[in-house]
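>>> this one's structure only:
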């Protein structure tokens, strides 16, 4: 069955949600809340992938809104704010349900997204992982220490993985 729209859920910091309520616009990730350049780098990578697959963003400086289509399984689709994964100290979040056309959504795997956030290589299998580890050793670099890697070929391999 083809579905033209998806129901999604996003978790928004309470201040961002209050801003959206007052001006009627739900904005993408607020980088003022995050000082980590790697976080921005990962979202820049996601913007490129989204542009390739679903077209350019509405404005050149806009970022995607992270949302859940299915949190745990088909019986537990919406995220539960009471779960420990969302229990961020001294921060209050709200869960917002909204609907988006399929053509505006890029689905991804939450666990695999952490490979992008952490600048990790995704090997096809154990041999591929070992091959990449040897390449790093040969160049005396580690993606754990130096994102982005100063060796262009290795950086490209990480992004392609």
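Looks like it arrived, so ask away. For clarity, every value in this text was computed on a predicted model and none was experimentally measured. Numbering: from 1, shown residues only.
>>> going forward, measure contacts and count neighbours with C-alpha atoms only.
Will do.
>>> what residue of this structure is the furthest out?
Here the chain reaches farthest from its C-alpha mean at residue 138, the gap being 30.5 Å by CA atoms, centre = their mean.
>>> work out for me the element the residue positioned nearest the centre of the chain sits within.
The centroid of the chain falls nearest to residue 113 when counting by CA atoms, centre = their mean (5.3 Å). Residue 113 belongs to helix 110-117 when assigned by DSSP states H and E.
>>> now do the next helix or strand after that helix: distance to the chain's middle.
Moving toward the C-terminus from helix 110-117, the next helix or strand (DSSP H and E) is helix 126-139. Distance of helix 126-139 from the chain centroid (CA atoms, centre = their mean, to the nearest Å) equals 25 Å.
>>> and the following helix or strand past helix 126-139 with helix 126-139, angle?
Following helix 126-139 in sequence order, the next helix or strand is helix 152-160 (DSSP H and E). With axes from the mean of the first three to the mean of the last three CA atoms, to 10 degrees defining the directions, helix 152-160 sits at 150 degrees from helix 126-139.
>>> try it against this one:
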């Protein structure tokens, strides 16, 4: 399967030097570390080849580089296409991931919101987060209808798995 990742030139230079691409915790907001650690634990449970690295974020569709917000405005970066097997990646809903990042409950409906408010919601916060991986199911609920924007994570990607590299300047 094809996946794409956007990396800074610094990250790309490190990958060229080491022979592989890997996530770097120095780029993670400290407020998001709990969410990242949760994702890494899910990767350990679900990906047989995962060795505990910080995740590399991937897109399931080639991102449009004309849209800003990928890197800082004017920053040089690379768009990398990688060929990975499905068992090497953990796919999730991009928008639902932001509920995890914000350390909130992932509810699917107004009814679940009401249950959460009155203390009768039966899932823990972390149990509700599992729904980010059930991306086909959550799209059945009005709260989550809209564009299917899927992301994926993996651990380490050897440079031999990379198919295309395109340098660009972020808008």
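Yes, it's here. Owing to the predicted nature of the structure, the values given are computational and were not obtained by experimental measurement.
>>> could you get me the TM-score between them?
The TM-score (TM-score structural alignment, normalised by the length of structure 1) is 0.69; 127 aligned residues with a CA RMSD of 2.3 Å.
>>> please name every helix or strand in contact with the helix holding residue 113 of structure 1.
On a contact count with 3 or more CA pairs under 8 Å, 6 or more residues apart in numbering; DSSP states H and E, helix 110-117 of structure 1 meets helix 37-54.
>>> which residue range of structure 2 does the next helix or strand after the helix it packs on align onto?
Using DSSP H and E, the helix or strand that follows helix 37-54 of structure 1 in sequence is strand 93-101. On structure 2, the counterpart of strand 93-101 of structure 1 by TM-score structural alignment is residues 77-85.
>>> and that stretch, which residues are buried?
77-82 (16 or more other CA atoms under 10 Å).
>>> contacting residues around it?
1-9, 12, 71, 161-170 (CA atoms under 8 Å, 6 or more residues apart in numbering).
>>> one more time with 6 Å
Under the criterion CA atoms under 6 Å, 6 or more residues apart in numbering, residues 1-9, 161-168 lie in contact with stretch 77-85 of structure 2.
>>> and stretch 9-25 of structure 1, by the same measure?
Stretch 9-25 of structure 1 is contacted from outside by 26, 67-68, 92-97, using CA under 6 Å, 6+ apart.
>>> repeat the analysis, applying 8 Å as the threshold.
Stretch 9-25 of structure 1 is contacted from outside by 26-27, 30, 65-69, 78-79, 91-98, using CA under 8 Å, 6+ apart.
>>> swap in stretch 150-169 of structure 2?
15-16, 19-23, 43, 50-61, 65, 73-84, 88-94.
>>> one step back: average gap between the helix holding residue 113 of structure 1 and structure 2?
By mean CA distance after the TM-score superposition for structure 1, the fitted helix 110-117 of structure 1 averages 1.0 Å away from its aligned residues in structure 2.
>>> buried stuff in that helix?
By 16+ other CA under 10 Å, the buried positions in helix 110-117 of structure 1 come out as 116-117.
>>> cool, and stretch 16-24 of structure 2?
Residues 20-23 are the ones in stretch 16-24 of structure 2 that count as buried (16+ other CA under 10 Å).
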